[in-house]
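got a predicted structure here, sequence first:
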Amino acid sequence: MTFTDAAAQSKTFYRARRDLVDGFNRRELWLHLGWQDIKQRYRRSVLGPFWITIATGTTAVAMGGLYSKLFHLELSEHLPYVTLGLIVWTLINASILEGADVFVANEGLIKQLPTPLSVHVYRLVWRQMILFAHNIVIYVVIAIIFPKHWSWADLSFIPALFLIMLNCVWVSLCFGILSTRYRDISPLLFSLVQLLFFMTPIIWNDATLEAQGAGRWRTIVELNPLLHYLDIVRAPLLGAPQELHHWVVVIVLTVVGWIVAALALRQYRARVPYWV
């Protein structure tokens, strides 16, 4: 078999699909590695990963309290809103920024351990879900302090969270491959994500826009895809009415994102070990 034939065979959707399936089947490996990442990061720490919970909780309480006073909003409504926004944003933010470095950060394993590339992505998403589980404790405490009326429809946050996990995987795959080839992508994404934080309704909401006379910008805000990801998780947990178009946008983006990820994995999967 010539080099050209080998290269052609590596660029098939079958190989890309097998990478994803084989990587998922090695869940004992990436579940263990993801858990070890958490333990390693907080080795010799008394509180361990709960330091992230404390930091997120402090930020949420500070921002929620400050902006509720500045914009004359009810603390009982705005504090849970900001808290959930920050918790979901942390998950999305990590999948973008850490996803961009997922293959570069695992250079040693990629070159020495013959595993599917998707193992490293699953490991990243699993690690972020562990941190999400720690952070959601903050909202549980706030929900106890400021109780809401719950309904069975609010359980839709479970499939919403599953959708976000699916998106975290394709985002990490795409940006991971791209920034492995072009190392300028990672700092560029960092600047872009910082900008998106202020453009996404996390610490402000529709009432804030109306109070500032900027309600006409609502249409432009809707163009921000991160708004829809936040809303499908945050609205049910707040017991707020859910809007169907947020779900439609997220599902469409999920399908499109996975098509792009499949194409990227098909075309460049074999090149990543050389690029790192």
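Received it, and whenever you're ready, just let me know what you need. Residues are numbered from 1 along each chain as shown.

CA atoms for contacts and neighbours, from now on please.
Noted.

would you map the helices across the stretch 151-276 of the chain?
Per DSSP state H, counting those that start in this stretch, the stretch 151-276 of the chain carries helices over the ranges 157-181, 185-199, 206-211, 218-221, 225-238, 244-268, 272-275.

before we move on, what about the stretch 1-150 of the chain?
Under DSSP H, counting those that start in this stretch, the stretch 1-150 of the chain gives helices at 3-10, 13-25, 27-41, 50-70, 75-100, 102-105, 107-112, 118-145.

picking up where we left off before, CSV please, covering the helices of the stretch 151-276 of the chain and showing mean neighbour count and distance to Val119.
Conversion of these to CSV gives the following (neighbours: other Cα atoms under 10 Å; distance: least, Cα to Cα, whole Å):
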stretch, mean neighbour count, distance to Val119
helix 157-181, 21, 11
helix 185-199, 14, 21
helix 206-211, 14, 40
helix 218-221, 12, 35
helix 225-238, 22, 24
helix 244-268, 17, 13
helix 272-275, 16, 14
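
Thr83 is nearest to which of these?
Of all the helices of the stretch 151-276 of the chain, helix 225-238 sits nearest to Thr83, with 9.5 Å by Cα to Cα.

what's the angle between the closest one and helix 157-181?
Interaxial angle of helix 225-238 relative to helix 157-181 (axes from the mean of the first three to the mean of the last three Cα atoms, to 10 degrees): 150 degrees.

for helix 225-238, enumerate the helices and strands it packs against.
Counting contacts by 3 or more Cα pairs under 8 Å, 6 or more residues apart in numbering; DSSP states H and E, helix 225-238 is packed against helix 75-100, helix 157-181, helix 244-268.

putting a second one here so we can go through both:
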Amino acid sequence: MSTSTIDEHAAPPAHTHRTWGKAFDDLRRGWQQRELWGHLGWQDIKQRYRRSVLGPIWITLSMAVTAVGLGLLYSQLFPNTQIHNFLPYVTVGFIVWNFISGCVNEGAEVFISNEGLIKFLPAPLSVHVYRLVWRQVLFFLHNLLVWAAMLVIFPPDGETAHWKLTMLMAIPAFAILALNGLWVTFLTGVISTRFRDIPPIIGSVMQLLFFGTPIVWEMSSLSQKIKVTKDVLELNPFLHFVEMLRQPMLGRDIIWHHWVVAGIITVVGWALALLFMRNYRARVSYWV
């Protein structure tokens, strides 16, 4: 009498799940469950600061201390730096970078950390991606309190009506940034679930890219000191997303080529993420 055995770690037949329709359906059904991932994202923040006196206010305080401390420090390293311009510049840079690094670093473990839910809760994979990006949005909103304080203490130069109108461009800029956070989270999450050495590598690379992105330094100052051309510095894709959002948040004139580059990255990134969703979405539950 012969018995058949089933390998619980074997992937399902590829041809039954590799369709574009299933990839888009996962995104659609995940979005329809926004009440679920919206609640889970908020609970993640409450759980992180459970039993603390100030609760989520620590998010704002830690950002304020970091931005002010490093802003004051680096203002002494660059000549002719005006603190009333440099401190808001560094603050907004940190706020934007905090969102980017959160999506990339935590995105690398988005499926690994939700192993139990993926195996036992019949929900679209995109629910976990939406949940993570929503959590980063909540962090971003908390940190906007620091940005608002900077605007009060150091109002932008120029006519008030002009920079207030310019600031409205921060809304579509952040929408583009969040769209990129979604595809980055899914892409790094799938790759890291299959290859577990990827998350620490991503963490190390992000630390390196932090120093290569104009967060605590300005491009004009660095290029003068070490003779690096502006074209070389702009090979860093994170630079364009930081500047695309920082310029309107500081009431500065918009440099549109940052938007063009960010738009191209958005289209290419989503195409790559959808390809991975089509080919590997069904295998994630077997890899975690």
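That came in fine, so what should we check first? Here the structure is a predicted model, which means the values were calculated and not measured.

follow-up on the earlier one: how about the helices of the stretch 1-150 of the first structure, which one is nearest Ala211 of the first structure?
Nearest of the helices of the stretch 1-150 of the first structure (Cα to Cα): helix 50-70, 10.8 Å.

chain center to the closest one: distance?
20 Å (Cα atoms, centre = their mean, to the nearest Å).

what does Leu70 of the first structure align to in the second structure?
By TM-score structural alignment, Leu70 of the first structure lines up with Leu77 in the second structure.

Ile251 of the first structure too?
The alignment partner of Ile251 of the first structure in the second structure, by TM-score structural alignment, is Gly263.

how about the helices of the stretch 151-276 of the first structure in TSV, adding distance to Ala94 of the first structure?
Shown next, in TSV, are those (distance: least, Cα to Cα, whole Å):
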stretch	distance to Ala94 of the first structure
helix 157-181	9
helix 185-199	10
helix 206-211	26
helix 218-221	22
helix 225-238	13
helix 244-268	17
helix 272-275	21
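
out of those, nearest to Val141 of the first structure?
Comparing the helices of the stretch 151-276 of the first structure by Cα to Cα, helix 225-238 comes nearest, at 13.0 Å.

the closest one aligns to what range in the second structure?
Using TM-score structural alignment, helix 225-238 of the first structure pairs with 237-250 in the second structure.

what residue lies at the spatial centre of the first structure?
Taking Cα atoms, centre = their mean, the centroid of the first structure lies closest to Ile92, which sits 2.4 Å from it.

leaving out the residues flanking it, which one is nearest to that one?
Nearest non-adjacent residue to Ile92 of the first structure, counting by Cα to Cα, 6 or more residues apart in numbering: Cys168, 7.0 Å away.

returning to what we had before: out of the helices and strands packed on helix 225-238 of the first structure, nearest to Ala60 of the first structure?
helix 75-100 (5.0 Å).

angle of the closest one against helix 157-181?
If you take the same axes, to 10 degrees, helix 75-100 of the first structure sits at 40 degrees to helix 157-181.

list the buried residues in helix 75-100 of the first structure.
For helix 75-100 of the first structure, a neighbour-count test (16 or more other Cα atoms under 10 Å) marks 75-76, 78-100 as buried.

which strands and helices sit next to it?
Partner elements for helix 75-100 of the first structure (3+ Cα pairs under 8 Å, 6+ apart): helix 50-70, helix 118-145, helix 157-181, helix 185-199, helix 225-238.

go again using 6 Å as the cut-off
helix 50-70, helix 157-181 (3 or more Cα pairs under 6 Å, 6 or more residues apart in numbering; DSSP states H and E).

now find how far off-centre that helix is within its chain.
In terms of Cα atoms, centre = their mean, the centre of helix 75-100 of the first structure is set 9 Å apart from its chain centre.
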